[in-house]
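Peer 1: my questions are about this predicted structure, shown below with the sequence.
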Amino acid sequence: MKRHIQKLVSFILILSIICGLGQTAFAAAFTDVSLSAWYAQAVEYVFENGLMSGTGGGKFSPGVPMTRAMLVTVLYRMDGSPAPAKPHGFSDVPSGAYYERAVAWAAENGIVSGIGGGRFGSESHITRQDLTVMLYRYSNFKGYDISAADSLADFSDSSRVAGYARQAIQWAVGAGIMHGDSGRLMPSGDATRAQVAVMLMQFAQNVVNAEPAPAPERNQLQITVNGQSFHGELYDNETAKAFASMLPMTLSMQELNGNEKYHYFDSSFPANPSRPSGIHTGNLMLYGNNCLVLFYEDFTTSYSYTPIGRLDNPTGLERALGSDGAQITFSSER
């Protein structure tokens, strides 16, 4: 009996040493992260999963603001660091910068659109609302569930959320990614490295590892020009729904700039314009509230549009449309 007790005590001591070594190893990784800190578990998570590393000298720098370049690099790592297919097009992203490929990937997939003037704002501090917008766009790109939403009524500064970020923050709060502090969201405040670590861990737990959302029903789009048909989809927004209600129809569309055909309607559509990260061949968009635009070339633009739909394989679209005005038939079926 005495021998069994001695073995049990020895096992407990060994187990305690192993657990202690685990905590010591993590504590030693960053001298400025206390094991009792509210963000300690999150820092351990992002560190062990290769999403964030230290800032040098054995420090994590939890209170240092995160830059836009840092965050886009984190998202790029989350996606496995795939090779981008196109250059980023931003004037302030130097060739060879550690975040160059990450920015190109994010711009290509609609996760970032820059800060205007052809600039990405690499070294600018990222605000809490811009952080949330990037996570929201990344989720949409990956097909994660973005249906969660909160009214934000419980937050005293909800009126300070920018219009472009409101839907993203409603989603983040509803999904348990963003909780605020003392009843405040502080949307325009800088996001610190500790805050980013916590949001990334909660994002992984509540969104990435959650049950996948059912695939949305797809509205088919067909465009026929000069006897040639192209197929794609209409997006799930109010503009696309209003457009779909008018189909089928044939429009006389005019040529503009060697990259698009356009048609002005007599009536207006519901619109929610934003500047796209890039225009792609086969994009169907609304300019203003009554100008339908079909693009047949890839390029970047400073103009804002409301997306309506896109073609899956637009190969040959430019040739079919020709260099002058064209008669184009639009049809849709669910």
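Peer 2: Alright, I've got the coordinates.
Peer 1: CA only for contacts and neighbour counts going forward, please
Peer 2: Fine.
Peer 1: Ile17 versus the most centrally placed residue in the chain, what's the distance?
Peer 2: Closest residue to the average C-alpha location of the chain: Arg137 at 2.1 Å, with C-alpha atoms, centre = their mean. Noted for Arg137: a distance of 44 Å to Ile17, by C-alpha to C-alpha, to the nearest Å.
Peer 1: Ser182 too?
Peer 2: Ser182 is 39 Å from Ile17, by C-alpha to C-alpha.
Peer 1: and the two? Which one has more around it.
Peer 2: Ile17 (12 against 8; other C-alpha atoms under 10 Å).
Peer 1: helices of the stretch 1-150 of the chain, start to end?
Peer 2: 2-29, 40-48, 68-78, 100-108, 128-142 (DSSP state H, counting those that start in this stretch).
Peer 1: this is the comparison structure:
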Amino acid sequence: MKRRKKRFVLPLCLLLLLSLCAPAYAAADAPFADIHGHWAECQMAWAQEAGILTGTSSTTLSPDDTATRAMAVTVLYRYAGSPAVEGTSGFADVPADAYYADSAAWAAQAGIAAGKTETAFCPNAPVSKEDFAVMLYRLCTARHGVPEVSPDALVNIEDAGNIHGYARDAVAWAVEDLVLVNKNLPLSRLLPQASLTRGDLAHLLRQYDCLVEGNPAQLYRFDPDEVEKIAVDLYQGEVTFLITEPAEIQRFVEKVNGFSYTGQHTPASAGKQFPYHVVLWFKDLELPKGLFMDSNRIGNFYSTSSPDQPYFTSE
């Protein structure tokens, strides 16, 4: 009976933590099927639903397409509420009837983005990681004043010397406050000149919206009908709790979808630093998705609940 009680207490307690996690999975019949299962699914859905990012077609958001400078200023302009613009951007390569004309004018006039030269904005050029960091940094400065940046923010970035001088403070701020890292590479490498994708744009903007502006961010959009089973491994006791009953899965997933996060810390290695491991198996995905956690966080996201709350019980 002791073990049976654990089986139900632990999953229910985990519901208090799973606000904090990695990419979500929406229903397979979602209007933009190409983001289903993508690492930036929730970020892209948030941007699209907020009117910040539009589809590349009626059924695609193209998260892996390269983002251009025109796209970058457009998402920021829409995020800012599409304020009225007087005059033009002043750039010869920004046609007055271009979809990004007002966005470029706003960005130039507000000091959010400069041209590549005095007369050229280069709207179709890819936007780099450091340049988008600069845009977000300037947006933050316009709203809240110049943010404080630790002099040690880039001390562990081995390619920090590749950051252009004009972008150094902005990138340091983004590393500290937006947890800017380089996907699929060691955390010590940033690749500041690397081109961003549309998924990257949505991700970084939502990091800004959450971690700077303080708006809670949802990271899970699971469809309970797509989840086949959920396993919870307790490393210290090497005990696995398995959820397979549809009603339990639905209750677990619905609670997860209702949580959000408002804080994040610098990524660290998983393993024993996170004594709990949750694995979700999906019916239409070949590989399961695993999450590491401890009593106050999952992965790199802090819980919005009280840190004194006893999430996990031994009874």
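Peer 2: Received, thanks. Note that the coordinates shown come from a computational prediction; the quantities given were computed from them, not determined experimentally.
Peer 1: if we can go back for a sec, next up, the contacts around the closest residue to the residue nearest to the centre of structure 1 other than its chain neighbours.
Peer 2: With C-alpha to C-alpha, 6 or more residues apart in numbering as the criterion, Arg137 of structure 1 has its nearest non-adjacent residue at 5.1 Å, and that residue is Ile111. Shown in contact with Ile111 of structure 1 (C-alpha atoms under 8 Å, 6 or more residues apart in numbering): 134, 137-138, 141.
Peer 1: which of the residues you listed are conserved in structure 2?
Peer 2: Of the contacts of Ile111 of structure 1, the ones still in contact in structure 2 (both residues aligned by TM-score structural alignment, their matches' C-alpha atoms under 8 Å) are 134, 137-138.
Peer 1: point me to the helix or strand that includes the aligned partner of Met201 of structure 1 in structure 2.
Peer 2: Here Met201 of structure 1 is matched to Arg206 in structure 2, going by TM-score structural alignment. Element membership of Arg206 of structure 2 [criterion: DSSP states H and E] is helix 198-211.
Peer 1: read off where the helix or strand just after that helix ends up in structure 1.
Peer 2: As assigned by DSSP H and E, the chain's next helix or strand after helix 198-211 of structure 2 is strand 227-234. Alignment of strand 227-234 of structure 2 against structure 1: no match, by TM-score structural alignment.
Peer 1: any idea which of the helices of the stretch 1-150 of structure 1 is most buried?
Peer 2: Highest mean neighbour count of the helices of the stretch 1-150 of structure 1: helix 100-108, a mean of 24 (counted as mean count of other C-alpha atoms under 10 Å).
Peer 1: got a list of contacts for it?
Peer 2: 69, 72-73, 76, 81-89, 93-94, 112-113, 277-278.
Peer 1: hmm, which of the residues you listed are the buried ones?
Peer 2: Among the contacts of helix 100-108 of structure 1, the ones that count as buried by 16 or more other C-alpha atoms under 10 Å are 69, 72-73, 76, 84, 88-89, 93, 112-113, 277-278.
Peer 1: Phe230 of structure 1: which of those is nearest?
Peer 2: Distance to Phe230 of structure 1, by C-alpha to C-alpha, is smallest for Gly278 among these, at 21.0 Å.
Peer 1: the residue nearest to the centre of structure 1 contacts Leu131, doesn't it?
Peer 2: No - counting by C-alpha atoms under 8 Å, Arg137 of structure 1 sits too far from Leu131 to count as a contact (10.1 Å).
Peer 1: need the residues touching each of the two.
Peer 2: With C-alpha under 8 Å, 6+ apart, Arg137 of structure 1 and Leu131 have no common neighbours.
Peer 1: tell me the counterpart of Ala165 of structure 1 in structure 2.
Peer 2: Checking TM-score structural alignment: Ala165 of structure 1 goes with Ala167.
Peer 1: would you check how far apart the closest residue in space to Gly115 of structure 2 that isn't next to it in sequence and Lys2 of structure 2 are?
Peer 2: Using C-alpha to C-alpha, 6+ apart and skipping the chain neighbours, the partner closest in space to Gly115 of structure 2 is Phe121 (4.1 Å). Phe121 of structure 2 sits 67 Å away from Lys2 of structure 2, going by C-alpha to C-alpha.
Peer 1: neighbour count for these two, which is higher?
Peer 2: Neighbours were counted for Phe121 of structure 2 and for Lys2 using other C-alpha under 10 Å; Phe121 has more, 22 against 8.
Peer 1: and the more buried one, how far is that from Val127 of structure 2?
Peer 2: For Phe121 of structure 2, the distance to Val127 of structure 2 - C-alpha to C-alpha - is 11 Å.
Peer 1: likewise Leu242 of structure 2?
Peer 2: From Leu242 of structure 2 to Val127 of structure 2 the distance is 45 Å (C-alpha to C-alpha).
Peer 1: between these two, which one's more packed in?
Peer 2: Val127 (24 against 16).
Peer 1: test my guess that the more buried one contacts Asp200.
Peer 2: No - applying C-alpha under 8 Å as the test, Val127 of structure 2 and Asp200 come out as separate, 10.6 Å apart.
Peer 1: what is in contact with those two at once?
Peer 2: Counting by C-alpha under 8 Å, 6+ apart, nothing touches both Val127 of structure 2 and Asp200.
Peer 1: Ile115 of structure 1 reaches Ser122, doesn't it?
Peer 2: No - the pair Ile115 of structure 1 / Ser122 is not scored as a contact, 9.7 Å apart, by C-alpha under 8 Å.
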